[in-house]
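Undergrad: Provided below are the primary sequence and the corresponding predicted coordinates.
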Amino acid sequence: MVRKAIEEHEGGAHMKIEAAVTHGQGEEFKIGEVELAEPRSNEVLVRVVATGVCHTDAVARDNGIVPYPIVLGHEGAGIVEQAGENVKAVGPGDHVVLSYSSCGHCENCLSAHPSTCEKMNDLNFGSQGIERLEQDGRPVATFFGQSSFATYAVADERNVVKVPDDVELELLGPLGCGIQTGSGTVLACLKPAFGSTIVVYGCGAVGLSAVMAAKIAGCRTVIAVDVHESRLELARELGADYALNGAEVDVVEEIGKATGAGTHYAVETTGVPAVVHQSLAALRPLGTVAIVGITPEMTVDMFGEIMAEGKTVTGVIEGDTVPQLFIPELVEYYRQGRFPFDKLVKYYDFEDINQAFEDSRTGKTIKPVVKMR
């Protein structure tokens, strides 16, 4: 790995780091030397220890929704090496998880909903106002305000969450997005009543995090739905009372048998239109489904599927949490043995990042994490 080297550069000091660069839509990652600008007064420099691989990284790489070239990675974990003069929350030596960007000034940010920040798309997918990276004299875009598929990252203080230094740091990166999304959707958004029923569609990292969160919330019946038996087996291990293979059974009928009248809540993580319709059909009257998966354009019968039985559909981004408050809670649940998300993780060397993405795509690995050292 290239050790950082500070040098003077037009516009300020830069350091040389190694990063996995995506040069064009759908192209594999290429690890190479990149120059990273020093942190500004509101920013921190983090030595990245490990970064989770998230489906959103693959969507950004393959679907042309970001500028290229770009350094992806948005579930970073590392150690603060330098903090700008206006940074108050963390300092050198602190262990941190990096999460998404938000402006901190709009109505949603000020009302504790930063994941629906009015500038969410610009800050996280467009590198708006963020010019930190260069390669061979050419600008390289930043992702989620962190670009943590790299040996070092600079991030705004609002991206950074301090975590205890007695918990394995390499494990914690996925809390910044995927695992926060699944668990936060249950605990922070749906807030299911004690003794209620819930079904989770899709048993990837997001869905299994929702399963674990449902047990923490005290749901009486937790149902997991997927088409891979290995994932359904893990869902049972993590607390699901029923695990249904959608390729083998009538999911709506089986949920009806298990609950009597359908579930109070549902979390839909797949983005598959047919599964979205299932999630609505299997709700009891006045039930709520949280849509977390990225769906294509689809048609919904507003009267028959929603209004006629008083059902609610809500979209949820990043679990609708405040990361600085919620992620430390997840760490504490993990310490207590109530949130064993380590069972989802498999580690890869940084040099094997393309294999990590392939194993995520095929479902071989639920949550790959690439280690930088």
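TA: Perfect, thanks for sending it.

Undergrad: alpha carbons only for contacts and neighbour counts from here, please
TA: Will do.

Undergrad: On the three-state scheme, A60 is what?
TA: helix (DSSP: H, G, I helix; E, B strand; the rest coil).

Undergrad: Helices of the stretch 251-373 of the chain, start to end?
TA: 251-259, 273-281, 323-335, 353-362 (DSSP state H, counting those that start in this stretch).

Undergrad: Which one, of those helices, ends up nearest to A141?
TA: Of all those, helix 353-362 sits nearest to A141, with 18.9 Å by C-alpha to C-alpha.

Undergrad: can you tell me how far L330 sits from G310?
TA: 32 Å (C-alpha to C-alpha, to the nearest Å).

Undergrad: Out of those two, name the residue with the larger neighbour count.
TA: L330 (22 against 13; other C-alpha atoms under 10 Å).

Undergrad: quick revisit: what's the closest of the helices of the stretch 251-373 of the chain to P39?
TA: helix 323-335 (20.2 Å).

Undergrad: elements contacting that closest one?
TA: If you count contacts as 3 or more C-alpha pairs under 8 Å, 6 or more residues apart in numbering; DSSP states H and E, helix 323-335 packs onto strand 160-162, helix 178-184.

Undergrad: okay, pairing it with this:
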Amino acid sequence: MGSIAIDAAVVEGAGNPFRFEKLAMDAPGPGQIRVRLHACGICHTDMVMRDGALPIPFPVILGHEGAGVVDAVGPGVDGVAPGDHVLLSFHSCGACSACHDHQPGYCAEFVPRNFLGVTPPGQGGIWRGDERIGGNIFGQSSFATHALAHSDNVVRIDRDLPLDILAPLGCGVQTGAGTVLETLQVQPGQSIAILGAGAVGLSALMAAVIAGAGRIAVIDRHASRLALARELGATETGDDLAALDGQFDHIADTTGVPALLGLAVDRLAQRGTLALVGAYPPGGFTIDPSSIMSMGRRIVGVVEGGIDPQLFIPRLITYYREGRLPLEKLIKRYAFADLEAAFAASESGAVIKPVVLMPQD
């Protein structure tokens, strides 16, 4: 089994545009799975990586919400075979204490395996002539016609399911839904405020409805997103947390704006929890420690929803089949060639979850 030619969107350096290129992909090595991609969601983290705010190896292929069909497998791969339909998620070592606890988002090797795209010796890569391209971001690099993924970050799904609609389960959707259902473990009748009505925030909202939450408030600056939030089950919406009455058992911040967090702490009920889900810039925010201690409040950081994709993605698919996770309401499809336009629509707020579709032979 030799190398194949692929088409990929390459970012040459921080802040550069995508450039479509013909590259060579090695045959899958031990533990690797080659996937012919059909679709890939666009996540805010892709924008952060493109702009050089995270330590990724330029030149690089981004994309980490891939979905497609297994094309080939390397030695030692069990559980999937050529022809299987799969969703791709983040990469983890499988050996550290967090992985053993089914919390791979906190894997001891999360940064090198996902942002640095490090692969062990003997595993396949992607090449431009003699130059190796960063082609293992989040263990996949899915802005391409093919990806080399791994046994731990490939989730097999039924062939009747729509790959384009389910692609975002691999990151954004599982992050929002997992925060509510697994990390916060919202109980029936409890209240929650969700800051930000992007893909992560609206996934958190849908999960809060699934959990049977009582009061569900959503805060965002885009009126169209607040209208969709009400359609999806929010009991109240607004553009300012300060304008809401009362306190909340849970608050999930998906905005990554530190200035909102002090007020969020103040709006927590006794023994309430603030989940930090956004991509925060370096620095800090000011809180009164006594307001945490005296009220039994908690602040918890959340990566990828605090879930195990192998267990949680099938659960999300069940909700989708039942009509309780209407992902199609968040998605707008774009041709792979229109990747720049899809990014621009996401950055402007015009589209909640762009999904690019790869050309199929």
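TA: Thanks, I have the structure now. All of these numbers come straight from a predicted model, not from anything done at the bench.

Undergrad: Now the TM-score, please.
TA: Superposed pair, TM-score by TM-score structural alignment, normalised by the length of structure 2: 0.95. Supporting alignment: 353 aligned residues with a C-alpha RMSD of 1.2 Å.

Undergrad: looking at the helices and strands packed on helix 323-335 of structure 1, which is buried most?
TA: helix 178-184 (a mean of 29; mean count of other C-alpha atoms under 10 Å).

Undergrad: ok, and what's touching the helix or strand following that one?
TA: Next along the chain after helix 178-184 of structure 1, taking DSSP states H and E as the criterion, comes strand 197-201. With C-alpha atoms under 8 Å, 6 or more residues apart in numbering as the test, strand 197-201 of structure 1 has contacts from 207, 210-211, 214, 219-226, 259, 263-270, 275, 279.

Undergrad: And the residues you listed, which of them are buried?
TA: 207, 210-211, 214, 219, 221-226, 259, 263-270, 275, 279 (16 or more other C-alpha atoms under 10 Å).

Undergrad: follow-up on the earlier one: out of the helices of the stretch 251-373 of structure 1, which gets nearest to Y100 of structure 1?
TA: Between the helices of the stretch 251-373 of structure 1, helix 323-335 lies closest to Y100 of structure 1; by C-alpha to C-alpha that is 8.5 Å.

Undergrad: so how much does that closest one differ from structure 2 once superposed?
TA: Mean deviation of helix 323-335 of structure 1 relative to structure 2 after superposition (mean C-alpha distance after the TM-score superposition for structure 1): 0.9 Å.

Undergrad: where in structure 2 is the aligned partner of that helix, by residue range?
TA: Residues 309-321 of structure 2 are matched to helix 323-335 of structure 1 when aligned by TM-score structural alignment.

Undergrad: Please identify the buried residues of stretch 298-305 of structure 2?
TA: R298, I299, V302, V303, E304, G305.

Undergrad: from memory A211 of structure 2 sits against Q190, does it?
TA: No. Assessed by C-alpha atoms under 8 Å, A211 of structure 2 is found out of contact with Q190, at 9.2 Å.

Undergrad: Looks to me like L148 of structure 2 is in a strand.
TA: Yes. Using three-state DSSP, the assignment for L148 of structure 2 is a strand.

Undergrad: Just tell me what it corresponds to in structure 1.
TA: Under TM-score structural alignment, L148 of structure 2 pairs with V154 in structure 1.

Undergrad: In space, what's closest to that match - neighbours in sequence excluded?
TA: L45 (4.6 Å; C-alpha to C-alpha, 6 or more residues apart in numbering).

Undergrad: That neighbour maps to what in structure 2?
TA: L45 of structure 1 maps onto R34 in structure 2, by TM-score structural alignment.

Undergrad: Pretty sure that match sits in a strand.
TA: Yes. Membership of R34 of structure 2 in a strand is supported by three-state DSSP.
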